[in-house]
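1. Just the structure for this:
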Amino acid sequence: MIATTVQDSANQPLSGLFDVQSLPGPGVGAVRQAWEYWSSPERFLQRCAQLGDRFTLKMPGHGTWVCLTNPADIKRVFLADSGVLQFSEVLRRLTPDEVALGPVVHLEGPSHIRWRRMTLPSMQGQRLSVYEPSMVAATERMLQRWPWGESVSLTSSMQALALEVMLEIVFGLADVKRREQVRQHAMAISAELGSKRFLLALVLGIARGGRWTVGFSRLRSLVTAMDLPMREELQERRLQGQTDRPDVLSMLLRATDSQEIGMSDDEILNTLRTLLLAGQEATALQLCWTAERMVRHADVLRRLDDTISVGDDSYLDAVIKESMRVRPAVPITARYVVQPLELDGLTVPAGMFVVPFIFHVHRRPDIYPEPLRFRPERFLERDADPYAWIPLGGGARRCLGGPFALFEMRVILRTILQHARFRLTTAPDEKIVHRQIGLAPQLGAVVTLDHRG
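-> Prediction:
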């Protein structure tokens, strides 16, 4: 079970470490840390696991990172005001998100709250059930083409499926030609983001303090090309008053803020880009990790088979949450310190990063007994603590599409399990490698599917 210390640890004071400079670190220089993080993330994460509740990392071009694995510290970070901690500055310095997604991801304070309130209704609550038939249909179409009985990597299939789902839900029954154009451009962008060329440009951009000027011309061209059919669709619907369709674009066209002002075309376009690119990539990665874990545990496969057959999704939800615990698609989240941050017994100066270390808080034995064991039952025995289970981040910057992603993974996996059985494997665990800024199975999650008899 999840230990009862989850809530306790979120309130326990820390002691004995009062100065950032006194915090432990990996014992190697900034360049070596960066090299190991990108070239061998699994070894790097294992090294950091020995450093305790608070430790520091140093990355070229970014000074000191104060890394946190205690829920008490993480709670303070997630609840801090944007005048003290900012997420947008992290994105500017550590990711080329503005190149791919646009300025909407860098909003802070009231402007971010406004955008979030206008976008959220399309991504959560009862709205999700409207999307389920499209998710089921897309998954069944994928299975019709499946090479039954063959060992295959899931990565490309899950990326294509997640993109198909997003296109259907974002655009609905919109112009087929435009939707196909968006699909082709989005696939090209995904391929670019997964290329060695992009990884090198990303590492160099980070080392240069977030200057995304070298190596991103192809990405910019692809994004511009994808924008054209999306903008055409958006403007046509606005002009013709077609805002009553059951898709995200129509909801964004109808959305207004507290002053009854709607989103501009550019705001909507940036939002659509964020959903299509960032949303589908993270979901595809997590689906791969969930399958990679499932096929190595006979008891999990048996219980899934039993529960799915009687229409019970509770165990499947627990399997998804447990996979996000032991193999989060993103290992960290971060905030940039604008004003000194007071933690218990520690002041983090302005100009540093504070980094809730998702990967390691998920492996705390005082919160998750036998933390390396894949045991979904722990999420049936106790609800996930919002400061100890954080694969979607937290606070005002919690992943906007989190509820949608969890729902989508449930529907996709349930549909697969209703038509197929995952074959148990004795293969070693797949190593953790980088894909873009996320963590992926080295072999792409190799699985074998058999027809459900």
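2. hey, let's count contacts and neighbours off CA atoms from now on
-> Will do.
3. who touches the closest residue to residue 188 other than its chain neighbours in this structure?
-> Distances taken as C-alpha to C-alpha, 6 or more residues apart in numbering place residue 222 nearest to residue 188, at 7.3 Å, with adjacent residues excluded. Counting by C-alpha atoms under 8 Å, 6 or more residues apart in numbering, residue 222 touches 185, 188, 189.
4. cool, residue 248 as well?
-> Residue 248 neighbours (C-alpha under 8 Å, 6+ apart): 122, 169, 170, 171.
5. Mind picking the one among those residues that's closest to residue 6?
-> Comparing the contacts of residue 248 against residue 6 with C-alpha to C-alpha places residue 122 closest, at 31.9 Å.
6. The closest one contacts residue 254, doesn't it?
-> No: in this structure, residue 122 is not within contact of residue 254 by C-alpha atoms under 8 Å, at 10.8 Å.
7. Next, count neighbours for residue 229.
-> Here the number of neighbours of residue 229 (other C-alpha atoms under 10 Å) works out to 18.
8. Let me fix that, I meant to ask about residue 443.
-> By the criterion of other C-alpha under 10 Å, residue 443 has 16 neighbours.
9. Name the SS class of it, please.
-> Secondary structure assignment for residue 443 (DSSP: H, G, I helix; E, B strand; the rest coil): coil.
10. Now for the residue nearest to residue 52 when sequence neighbours are not counted: which residues touch it?
-> If the residues on either side of it in the chain are set aside, residue 52 comes closest to residue 69, at 7.5 Å by C-alpha to C-alpha, 6+ apart. Contact analysis of residue 69 by C-alpha under 8 Å, 6+ apart lists 52, 53, 54, 356, 357, 358, 360, 361.
11. Spatially nearest residue to the last one (excluding sequence neighbours)?
-> Pointing back at residue 361 there. Using C-alpha to C-alpha, 6+ apart and skipping residues adjacent in sequence, the residue nearest residue 361 is residue 69, 4.7 Å away.
12. The nearest residue to residue 150 once chain neighbours are set aside: what secondary structure?
-> Leaving aside its chain neighbours, residue 150 sits nearest to residue 448 (5.5 Å; criterion: C-alpha to C-alpha, 6+ apart). Classification of residue 448 using three-state DSSP returns strand.
13. what about residue 152, is that helix, strand or coil?
-> When classified by three-state DSSP, residue 152 comes out as strand.
14. Another sequence for comparison is provided below:
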Amino acid sequence: MKLPNGPQTPQLVQILQWILNPMTYMEDCARRYGDIFTLQLTSPMVFVSNPQALQQILTRDTKEFEAPGEPLFLPTLGEHSVITVSGEVHRRQRQLLMPPFHGDRMRAYAQVINKVTEEIISQWQIGKPFCVRSAMQAITMRIIMQAVFGLYDSPRAQALEDILKIMLDRGGSSPLRALMLYFPALQRDLGSLTPWGTFLRRREQAYKLLYEEIQERREQADSSRTDILSLLIAARDEAGQPMTDAELSDELMTLLVAGHETTATALTWALYWIHKLPAVREKLLQELDSLGDRPDSNSVLKLPYLNAVCYETLRIYPVAMLTFARVVKQPLSLCGYELEPGTQVMGSIYLTHQREDLYPEPKQFKPERFLERQFSPYEFLPFGGGAKRCIGDAFAQFEMKLVLATILSRLELALVDNSDVQPRRRGLVTGPNRPIQMVVKDRHQVQSRTLETISG
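-> Okay, the predicted model is just below:
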């Protein structure tokens, strides 16, 4: 079977390049081989960045392509996560998970988002630098904890939050951790002082807390509760069956990990760009001021320039570099290549967002491009697409806009270091290549500008 062209270097060299510097490696391959190329990773993987080809892949998940579970996420999220399952099991889990993240249920979390953001930023001191990513993680973790459990200040919730922070901070930025995910043979428990052994013990602690919470909720059922855990316990599939404890715990882990880390990274990039480019900040502040003294959250969500800033943030350095993998089911043609069944194909979100033909001067941060034209779901796809599109995409954008609006309305911030920041791998996603420090220069007298929330 002839696969699309790609580097001829040894497989181990390709894997190391992919782990250590994936964005640069993909860009080098795109310059050399074009819209489609093959990398020899743990198995041959075809990368695609052509929008028409992406449309073919993402709209034919059940006909020409299978959407398997993602084994790289198994160690962290478990075998029942919506990310690691496939087929009918995936469809069932997805249907059970979707309701809390859309429509009125999602908008009911506006009050939580605003309240948590105000609580966290009130602790920042004028003139004292802080790490933006750590601050955004504190905000998004507390928001998702509140959304999932209803009470984030319980001892169990606090313990779970502490463990997850350590798991993500110490494991996410390590190339060794990424190497272990790609090579299951390295996933050996050699004791609590070894990297994998430490990870397993922390994961065990986290799951113990999740099981305790699930058990307590089942024993003290309360139909009036609207937190995500209560909704998931009450949810039933088409056969009238509820989620098992194992399914619930894996889905909760998925929501807690994916639901805060990715949004925190996107918010970090947004604050960096807004304050690196004074014209962007000024235009955004003018738009926020145009809402008057007491804007409600619904008005904030409709602001066109705020929306454009969020979109451009998600475009230039997308947190997820790739779509989830697909496997060819029947012989087909893709970008002029004939692919056989069993071929693994992956859309490169990063390369698609860097295409000159779609986004002139792609390395420049230009929110205006999203005001000037509308991009298709295969040209702009920060949340993936098809059957595996992120279920929390609407919630993430909702949260991002409200957090930014609250911060910008309350504080005058400045970057401590205005030098350029580049993206780099953090575990299976991306993030800034160095800590971004900011400082509070002033607090606005904004009592009258408090964001009102949407009821119901």
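15. Any idea what the TM-score is?
-> Remark: TM-score between the superposed chains equals 0.87 [TM-score structural alignment, normalised by the length of the first structure]; 426 aligned residues with a C-alpha RMSD of 2.4 Å.
16. if we can go back for a sec, residue in the second structure paired with the residue nearest to residue 150 of the first structure?
-> Superposed on the second structure with TM-score structural alignment, residue 448 of the first structure falls opposite residue 439.
17. cool, and residue 143 of the first structure?
-> Checking TM-score structural alignment: residue 143 of the first structure goes with residue 121.
18. contacting residues for that match?
-> Counting by C-alpha under 8 Å, 6+ apart, residue 121 of the second structure makes contact with residue 407.
19. let's see 10 Å
-> Residue 121 of the second structure makes contact with 135, 136, 139, 406, 407, 410, 411, 440 under the criterion C-alpha atoms under 10 Å, 6 or more residues apart in numbering.
20. Let's have these in a markdown table, adding neighbour count, secondary structure and distance to residue 321 of the second structure.
-> Converted to a markdown table, the contacts of residue 121 of the second structure look like this (neighbours: other C-alpha atoms under 10 Å; DSSP: H, G, I helix; E, B strand; the rest coil; distance: C-alpha to C-alpha, whole Å):
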| residue | neighbour count | secondary structure | distance to residue 321 of the second structure |
| --- | --- | --- | --- |
| 135 | 18 | helix | 23 |
| 136 | 24 | helix | 21 |
| 139 | 25 | helix | 24 |
| 406 | 22 | helix | 28 |
| 407 | 17 | helix | 27 |
| 410 | 20 | helix | 33 |
| 411 | 20 | strand | 32 |
| 440 | 19 | strand | 32 |
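21. can you map out the helices along the stretch 301-450 of the second structure?
-> Along the stretch 301-450 of the second structure, the stretches classed as helices by DSSP state H, counting those that start in this stretch are 304-316, 349-353, 369-372, 393-410.
22. packing partners for the shortest one?
-> Applying 3 or more C-alpha pairs under 10 Å, 6 or more residues apart in numbering; DSSP states H and E, one finds that helix 369-372 of the second structure contacts helix 304-316.
23. Kindly name the residues of the first structure that line up with the helix it packs on.
-> The aligned range for helix 304-316 of the second structure is 314-326, by TM-score structural alignment.
24. quick one: the longest helix along the first structure aligns where in the second structure?
-> With secondary structure taken from DSSP state H, the first structure has its longest helix at helix 217-240. Here helix 217-240 of the first structure aligns to the second structure at residues 197-220, judged by TM-score structural alignment.
25. Can you give me the buried ones in that stretch?
-> Within stretch 197-220 of the second structure, the residues that qualify as buried are 197, 198, 199, 200, 202, 203, 206, 207, 209, 210, 213, 214, counting by 16 or more other C-alpha atoms under 10 Å.
26. I'd say the fourth one and residue 78 touch.
-> Right, the one you point to is residue 200 of the second structure. No: with contact defined as C-alpha atoms under 10 Å, residue 200 of the second structure does not count as touching residue 78 (11.9 Å).
27. related to what we said a few turns ago, following the longest helix of the first structure, which helix or strand shows up next?
-> Next in sequence after helix 217-240 of the first structure, counting helices and strands by DSSP states H and E, comes helix 248-254.
28. how much does that next one stray from the second structure?
-> On superposition with the second structure, the mean distance recorded for helix 248-254 of the first structure (mean C-alpha distance after the TM-score superposition for the first structure) is 1.0 Å.
29. What distance do you get for the spatially most central residue of the first structure to residue 436 of the first structure?
-> The residue lying closest to the centre of the first structure (C-alpha atoms, centre = their mean) is residue 282, at 4.4 Å. Residue 282 of the first structure sits 10 Å away from residue 436 of the first structure, going by C-alpha to C-alpha, to the nearest Å.
30. before we move on, back to that, more neighbours: residue 122 and residue 254 of the first structure, which one.
-> Legend: neighbour count by other C-alpha under 10 Å for residue 122 of the first structure and residue 254, higher for residue 122 (23 against 17).
31. Kindly state which residue of the second structure is aligned to that one.
-> Match for residue 122 of the first structure (TM-score structural alignment): residue 100.
32. Residue 286 of the first structure now?
-> Checking TM-score structural alignment: residue 286 of the first structure goes with residue 266.
33. measure that match to residue 76 of the second structure for me?
-> Shown here: residue 266 of the second structure relative to residue 76 of the second structure, a distance of 21 Å by C-alpha to C-alpha.
34. Repeat that for residue 34 of the second structure.
-> Distance from residue 34 of the second structure to residue 76 of the second structure, counting by C-alpha to C-alpha: 34 Å.
35. One more: residue 203 of the second structure?
-> 7 Å.
36. any common contacting residues for these two?
-> Contacts common to residue 203 of the second structure and residue 76, judged by C-alpha under 10 Å, 6+ apart, are 167, 253.
37. Surely residue 57 of the first structure forms part of a strand?
-> Yes: under three-state DSSP, residue 57 of the first structure sits within a strand.
38. Map it across to the second structure for me.
-> Under the alignment defined by TM-score structural alignment, residue 57 of the first structure corresponds to residue 39 in the second structure.
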